[in-house]
Every structure is written in C-alpha cells, then in structure tokens.
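*Asks:* Predicted model and sequence below, questions to follow.
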Amino acid sequence: MDNREEYPKHREDADFSPDRYRLGQEDCGVALDIGATNVGLSIFRMRDGQRLVERQFSNPQQEHGADMIARLVKASNPVVAADLQGKLIEGIEQCLQEALQASGIGRTEIAGVGVVGNTAMLALLYNTGQRRFLDPDSWQEPWAFQAAGKTGLVTVLRQFCPVAGIEIIEPLMGFTGSGLLAGMVAARMPEQAPGTLLIDFGANTEIALWDGTTAWVTSVAGGPAFEGYGLSCGSAPLPGAIFRARRSESSQGLFEFETLEGKSPMGICGSGYVDILRLLLESNRLDNLGRLQGEPAADEKIELQAEPFIWITKQDIDTLQRAKAAVEAGLRNLLHQAEMWLPDIRRIYVAGHFGRLLDVASAQKIGLLPGVDAAGIELCGNIALKGCEDILRSRRAGEMLDQLRQAVKYGNLAFDTAVETDFFASVYLRPFE
C-alpha cells in the first residue's frame, strides 16, 4: 500500500524542526512499526517530513498464532523462536526493498532508521526475553532491546541503509510498547488539554489518558477481531474488503456495502463489522446482549447479502463483543485511576488501521468509543509510524518522548479485581455511559 496521508494542521504547524542529523537536501528516513497483526513501514523526507512511501504487510508470525500469548508460549522452543524471528526479519527485508525501489531513493540517502512496536513483538523480533511475558509480575518492569537489536534486523537494515543511524525506540514495559509512546508524541499529548485520550486499536489495544500532568496508560487483549481476523467472513483491510455498511434503500437486502478501492466484496474488515452491529441493533435483529433474532446456532451463517454471499454468525458477534468490552473496561480503569469521569474526556485520537476506517457514530452506538462530539475525535491511522518519523527528525520530539516516559503511570489490569466486573458490564452493545 502506497499511501501519502494528510495529517492534521496542529501537527504540521508544531515546531518539530529537522535537527537530529546533518542533512543533505534530499536525505530521508525510514520508520518501522512492528505490530502483532501488521507491520508498517514508511520512507519520508527528513527536511519537511513529507511521506514518500508507506507500506504495510501482515505479520508472518501469525502462522504460529493469531494472538501474542500463543506465539510467546511457542517461543519457549528455541527452534520456533528462531523461526518467528526469521520470518519477521525476512518480511521486513522484502518490504524495505520494495519501498526503496518505489521511492527512487538511493540507499546512501537514508540518514536514519527508527523502530517502534509492541513490546512482545519486539521481543520476538530480537529473540530475547519472551519468557518474561508469561510472568505478570514482570509486566511493569522496564524493557530494553537496543543491545539485542545489534543482530538480525540491524544486519538487514545496514544492508539497505548503510550510512543510516539506527534507533530502536525502547518500549515502556510488558504489554505497553514504544508504538504507544510514539503515538503520544505524534499527538503532542503533553501540549494537549486534560481529558485527551489515545486509543491504538489492534490485537493488543493500547490506551493512554492525559490528565494534564500524567499519562495513564494500559493495554487490553482485544484479540485480532478489530483487524478482521478470527471472524467467519473477516478480512484484513485489503481491496474488496467491506469497510462501510449502510441501511439499504432497496427491497433487495438490509445493507448496502462499500468496499476498499470499489472492488467486488470479498470479506468484512473491522470497521465494516462495527457498522453491521449498529445496523442490526437499529433494525432490532440484534439486542444489547448480542442475541440475534431467532437465536441461531453459534456457527449458523446469517445472510447479510445474497450475491456475493456475505454473512455474520453469533460466534462473530460474541468475539466482537469481547473485544469491545476489553477496551471499555480498560478505559474505565484508567478513568478511575486518574480520578476522572467520562464527561472529562474532551478529545480522542483513534489510531490503528482499524481506527483509520472507523465510522465514529457506529462506534459510539455500540459503546466502542465514548460519546465525545465528533469534532473532538480524530482518526489517525498509524499514528505510531508518524511519531517514529517525528522522533527521528527532531530533537524536540525526542525530548517529548523522554518527558512522556517520566509522566507515564501504568495500569496493570491483571492485578485489578474491578476489571472483571467492568468487563462483564461492558459486554452490552450500547453507548458508553
């Protein structure tokens, strides 16, 4: 995917001047964001931040498990750990080679490379520390990968970017990675008003709430459903994936679908499922508990469109409800820790590939997002990648990164007994109250 995104005005006007490297006029940078489901890569011009190429590919480690814990458990076998590392490095190598060719940039014009990501994925990428994730007591301890990164990935990066400075941006702790930190930099969170919220949706959804002095952060295991995985008609956001659903004006069906690039429907991506849940609720085919009219079997296909056949199952709805409930429970936990209330949330940054396509009204209808005025909600796409670019370009962005590290307080949901109660209360498909 080659996508030059337009970023909001407040980011363009912020004084993140390109002063990290001694630059030639056309020197560029490479940013990498390592996620559990997808890996993002961009090539951008250092002097003005103009993104020249953006690429994304599915994390090939998924053949060892869609969720992170499955991969981490399997990585206790050294052979599997080496395979997990090798597959991801091979994918990055191929993606970087294609991106450089598409950009027309020479290898010696790359002045800097930055790497951010989910902490567990960085551990698998560098093949170190995986067992620590199986001990909840270690989740709040600091993690460091800079030394581990000297092998494997860095060898590949040196091959394609021989003169570049390489920076592995260290994560916060166990399940809160450097992607969230980079996203907070891109959102200029320390400069925002209290009540600013960042939700980076993914298999491991990370949440940050700014109260004016402290960034309260946590992560929740929403699973890969938001990105279309693990659902019977699910799809990644690829050409032909249904990303928007509307009530049909004709008598031929309940829905009208919109697909990416206008291709023939081949599945439903995460944002499409959110729209479908909303429409099923509004048509009374689904109640707030997630029960379908007629109580079909869990795996029975409920037709949404006859040709081509598009469907949803009760099991799909259950999976989406659990993912939604995990996010809501995590946010309620942060609000409690910050001694804030729902009306205190004034601005929301919605990040991730799922977030980029989300219909805000649908997300609010099912309770996935709080009921903030639409003008206060920003769909950011891969904000972690943008933050990584900023950090590579600007000393001031690096200083903001250090400031955020000092301002963070982490909510470990594994040790909070109220989270289970919040989770079950959040399963209902209704507006966030």
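*Replies:* Thanks, I have the structure now.
*Asks:* going forward, measure contacts and count neighbours with C-alpha atoms only.
*Replies:* Fine.
*Asks:* what's next to the strand or helix carrying Lys409, contact-wise?
*Replies:* Under the criterion of DSSP states H and E, Lys409 resides in strand 408-410. When contacts are defined by CA atoms under 8 Å, 6 or more residues apart in numbering, strand 408-410 is touched by residues Gln140, Thr214, Ala215, Trp216, Val217, Thr218.
*Asks:* In a strand, the fourth one, correct?
*Replies:* Yep, that's Trp216 we're talking about. Yes - with DSSP: H, G, I helix; E, B strand; the rest coil as the criterion, Trp216 is part of a strand.
*Asks:* quick one: contacts for it?
*Replies:* Shown in contact with Trp216 (CA under 8 Å, 6+ apart): Ala208, Leu209, Trp210, Leu334, Gln337, Ala338, Val408, Lys409, Tyr410, Gly411.
*Asks:* and of these, the nearest to Tyr126?
*Replies:* Checking the contacts of Trp216 against Tyr126 by CA to CA gives Tyr410 as the nearest, at 24.2 Å.
*Asks:* How about that closest one: what's its closest non-neighbour residue?
*Replies:* Val217 (4.9 Å; CA to CA, 6 or more residues apart in numbering).
*Asks:* Narrow the contacts of Trp216 to those that are buried.
*Replies:* Buried members of these, counted by 16 or more other CA atoms under 10 Å: Ala208, Leu209, Trp210, Leu334, Ala338, Val408, Lys409, Tyr410, Gly411.
*Asks:* here's the one I want to compare it with:
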Amino acid sequence: MHKVVFVVKGKRQVEFLAGQRENLLEAARKAGIMIDTPCNGNGTCGKCKVQITKGRVDALSLTRLTEEEIADGWVLACSSEIIEDIEVNVPDLASAFQNEMQITDLSENENKNIRYVRKKMLKMGMTDSNRLCCEIIQLPEPTNDDNLADEDRLKRYFRQILGYSDIQVSLDVLRKFPDAFRENSFKIKVVYLKRGDIAEIMDVRSCLECACALYGVALDIGTTSVSACLVNMDTNEIVSKASMGNAQVKYGGDVINRIVYTEKPGGLKKLRDAIIEETINPLIGQMVQSAGITTDDIYEMCAAGNTTMTHLLLGINPDHLRREPFIPGVNTIPEMKSTEIGIRINPEGRVYLAPSVASYVGGDITAGVFAVPVWLQEEFTMLVDLGTNGEIVFGNKDFMMTCACSAGPAFEGGEISCGTRAVPGAIEEVKIDDATLKASFLTIGGEIPVGVCGSGIIDLICEMKRTGIIDGKGRISKDIDNPRIAFDEYDIGRYFVCSKELDGTAKDIYITEIDIDSFIKAKGAVFSAIHTLMESMDMPIEILENVYVAGGIGSNLGIENAIALGMLPDIPVEKYYYIGNSSMQGCYLALTLAEGKEKIAEIGQNMTYMELSVHPSYMDAFISACFIPHTDMSLFPSLQK
C-alpha cells in the first residue's frame, strides 16, 4: 500500500492508502476528491491534470501536456499509476467547481416569467393552491366514556369536522401519536396531503408553538449542474436557493460516459450516491440552514432531470438508453416517499419526478414545456434547451414534436483545450480588435481568467470568423502575421486570447483548430436537429413566432453571434427569448398549482418523439451544418446581406 496525500487549495485535505499500481484518478474518486473528467478517464480531454509534488507515478500517457507542465510534475490522473508514496496538488479549477459554479437559478427575469405563466394558468381554471394542508387541532381528551384509541380519535375529527371520508396513516406516523397527543393535552399540529376526499396524514406534532410552516423543494437535476429552490408552500415565496455542480461529473462529463461507468463493479451505486449524498442532500442542507428551518419541515419535492439522470437517481440500470432501439427502463415514475430514495426531507415527504418522453427527452423537458409554455400558445413556438444534450420541442396548443441531439460537452467547456465550466474567472464575453487582433473580455465575477466557458466560446469563435482569423471550416489563416496566432509542430493553429508573454497573465488561454472543430460539430448538431424536425413536418423556419432558449449556456448567450455561427435559425432576434432554467420553473409551478403535476404528465403523454439517429436525412443535415455558418447560405438570408 502507498500513502497518497491530496492537497487542495494549498491545504492538506486527504490522506489515502492506495494499492500498488492503482490508478490515480480512481484513488482520488475513492478519497472523495473532485477531479474534472469530462471524458470519464479515457485520456481524451486532458482536464484531469494534477501536479505530483512529492514522489513519483508511472505516467502512461502525457498527451495534452506541454513540455513545461511535464517538467513541473504535471500528469493526467486518468493515465497515471501509483508506484510509491506521493503528494498530489489538485488545482482549484478541477476541485472546486462543484461549489463555485455559476448556475442559472430563478433570477428576476425568470420570476417574471413564472408570474406571467401562473396568471395565464389561473385564468384557464387551475387552482392557486397545493396539496399540503396543516391543521391546529384540539382533540377531546380521553375519558372512561370516550375511550377511543388515538388513531380513531384523530380519524373521527377528520371525518366529522373536516369532512374526509378516508384517512390514511403510515406506521411511522402512528408511532408518534401517543407522545405527541399527550405532550400538550391533545392539542396537536397535523400535516396532511389531500387527495379529493382522502387525507394522508404525513406528520403529527405536539402543538406547543403552533406554527404551521410548510415547505417544498423545486429541483433541477442537470448532467453538469443541480439547482434547487426552497418554497414556502403557504405563500408560494421562494425563501432560499442553492446550486452546485453535479458530483457525478467525476465519473464522466456526459450521460454516455456515465452510463458506461455503471457497467463497472459498483458503478451504479457510486453514481447514485454522487447525485443523492454528494449533491442533492447537501443542497437541501444549505437551504434549510439559510432559511432557519429543519429538513422535517419540507414535505414535498418536485424534481426534473433528463432520462439518464432519472435512472441514475433511482438506481435503475440505464445501459439500454444508449443501445438501439434506445428504450428507457421507465418514463413515468410513481410518486415516492423521500425515504425510498434517500432524499433527506421529512421521512413522510413526497417526491415527484417529472416524466420522461424517450431516452434523450426527459423530465427536464416536460417540466420546461410546462413553464414556457408551448402547450398554451396559439403561435408556432419552439423550446431549445442547450446543455450537454440539446433538446428541441416544436408546436403549439394543438401538437408538440420533440427530438434530441448529442451536442457534447463543448458548450460547457469540455474537450476544449482551455475550456471551463461557468466558474469564477471563466471568460464569458469576448471582443477582438480588428487591427491588432487582441481580445478584450469579461470574466465571471471579474476574477483572473482561468479558461473560456460556453458563452465565451461562442463569442470567441464568432469574433475570429468576423475578423478573418478563421475561415468557414474553422481553419486559422496562415496569411496573418500576428504574435497571437501560432502553429505547432503538427501544423495545428491556435489563437491566444491572453498569454503570459504578450499580456503578462498567469497562464496562456487559447483556442485551437481542434477545439473549433469540436464546437462546429456541437453547433451543427443543434441546428441540424432543428432543421430536420421542421423539415419532417414540411414547416418552414419562418413560421416560428417564438423561440425560447433554455439552459445554462443561455444565460450569457449572444443570440446574434449564435445565428452568425449557424447554431440557431436565422429569424428576427426579437423572436428569441432567454427563458433560463425552464426545468426548475416548471417544478416550482407544479408545486404551487394544484393541477400542475397532472398537467406535466399530460404534456409528456402528448409529445411525439422523433429519433434523429435513424432519421434518413439527419446525417446529411448534420454534415451540411458543420460549416460556419452553413454550406447552404439560403438558410441564412440576413448573413448574405
């Protein structure tokens, strides 16, 4: 056995005993150290760089490392084997992103959208209430003449006073009755769930303070990030918000890599623990601490995630999601008690998961459509959810068609040399001077630049095309004599956004032709999915009246640049709306409208899914879209002008 010391942010964090020739990345995972691995340790992304400061490892591959980095002891964790006692420096960017990520939550603009949609739904006849009820009850104390059991005494009250015909109580709640009833002379607080004339008793407490605060959680389970808000169910007020990176990232940056990891011994349990124990429960803990309540005060959760995330959350084998004919184990999940899946809210609390439609169109989309809402619109409307996967929904109140494409991690900085997720210091906006070709940029939080995130990559490539640094194929021009442009020994070009030599920055941040090619494929996948979906219905792009852009990529997305690169359809910019985290908005609405959950289920059943991978024209459309902006310029008339 060898001792491994992991140093994070300059502090000695974990001492761990590793086996002879154990893989360094696997050792870090076992020790609970977060190392960014979008490619799931396949050695292709180069993101798992760590520095060996004491001892040696057997570095099986040094690809994507510079000679300077190798000389300073940097290795790829996924390609290194432990052969002696070592000390490992884990860079902040790799280790801290989970807690420092900038993630879309319910901003003021999104709250405005919620208010607008709620108002519209209420006009349609939906009920401005939820299923949770709280009653302060004074029961008559038992006597020799009135000697009903505690359970029968409570049920009598519910039948005679509150008018319920059936009262259901679980064994765990029954166990509370004797002490809770007698602590304050049979004055009690009862929390229950109403289902028509049925009351499900969820909690009984002695009424000493007689506060009737009820809380719910709206939760968006993204592949990269997880966001939540704590809702006062009496007032519908959002009292706390929290978000962090999905801890499953250490097992792969996309759903396919995570599905593959589940095939390893214990892999499914590790992924399930990562999302529940390392992500969701800590988020809940943060929110209850901020709000000054306890987890027992939370009685309901409405959650949504893509189909793979739902399977991993429930511990259901997801392997068939990636194999033709791409069949999920489950689409519609019955409502569960929190204890069934290990989520730490009230033990009797209910967890609702928005239903999926297909392998690659999940509950995040059905919840998102509920919030947009496509299903209410007279006009032809489209929802484009951009993330690791790209999901598209097109239709109106009469029909809805949906499809999904594999955009890959490029929009979130994955498989980009200096790409990063949206962490402090990530470059999110870029401009390039026409004369000097020097880039000016803004970083998240105004911090020192650490890399380029999704919106910054879009701006950067668009500016490189505009200034002639690259051509339509993404190739860097060799005719430009500028110190910010360089070619390596393999003749692969790169452009320096900032450099130690030219700008005195702490590190070089650049983009290569290989990076640009990865982005072009990602944007081509999104546009060709939109184009194929519309073409399959004989609908011209011009028919679109509203296009809602959702997802973390959209928070700083320049629509004009996205159109100029051929990522989004060339229609007037004023028809585009950034909707933010539509999934969590839908979950919030489902919590606070009595019919919300049923409506999301109805939306899922009414959506028609088109599998792009077997569609005869999709691959041709994808190849045509792998150009800036497109090989068919008639699709981009405004750019021709």
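*Replies:* All right, it came through fine. Nothing here was measured: the structure is a model prediction, and the numbers come from that model.
*Asks:* Need the TM-score from the superposition.
*Replies:* The TM-score (TM-score structural alignment, normalised by the length of the first structure) is 0.91; 429 aligned residues with a CA RMSD of 2.5 Å.
*Asks:* hang on, the earlier thing: farthest-apart pair in the buried ones among the contacts of Trp216 of the first structure, please.
*Replies:* Farthest apart among those by CA to CA are Trp210 and Gly411. That separation is 13.3 Å.
*Asks:* now Val53 of the first structure, what's its secondary structure?
*Replies:* strand.
*Asks:* so it sits right up against Glu5, yeah?
*Replies:* No - taking contacts as CA atoms under 8 Å, Val53 of the first structure lies outside contact range of Glu5: 9.9 Å.
*Asks:* Which one's more surrounded, those two?
*Replies:* Between Val53 of the first structure and Glu5, counted using other CA atoms under 10 Å, the more crowded position is Val53 (23 against 15).
*Asks:* how about the more buried one, what's its partner in the second structure?
*Replies:* Under the alignment defined by TM-score structural alignment, Val53 of the first structure is paired with Ser240 of the second structure.
*Asks:* residue ranges of the helices in the stretch 301-433 of the first structure, please?
*Replies:* 314-337, 353-357, 360-365, 383-393, 395-407, 418-426 (DSSP state H, counting those that start in this stretch).
*Asks:* tell me, which helix in the first structure spans the most residues?
*Replies:* Counting residues, the longest helix found in the first structure (DSSP state H) is helix 78-103.
*Asks:* between the buried ones among the contacts of Trp216 of the first structure, which is nearest Gln146 of the first structure?
*Replies:* Gln146 of the first structure has its nearest neighbour among these in Val408, at 20.9 Å by CA to CA.
*Asks:* excluding its backbone neighbours, what's nearest that closest one?
*Replies:* Val408 of the first structure sits nearest to Ala215 (CA to CA, 6+ apart), 4.7 Å away.
*Asks:* Which residues are in contact with Gly554 of the second structure?
*Replies:* Applying CA under 8 Å, 6+ apart, the residues contacting Gly554 of the second structure are Leu386, Ser455, Tyr578, Gly580.
*Asks:* winner for burial among the helices of the stretch 301-433 of the first structure?
*Replies:* Scoring those by mean neighbour count under mean count of other CA atoms under 10 Å gives helix 383-393 as the most buried, with a mean of 29.
*Asks:* And for that helix, what's in contact with it?
*Replies:* The contact list for helix 383-393 of the first structure (CA under 8 Å, 6+ apart) reads 16-21, 29-33, 40-42, 44, 46-47, 49, 112-116, 179-187, 351-352, 397-398, 401.
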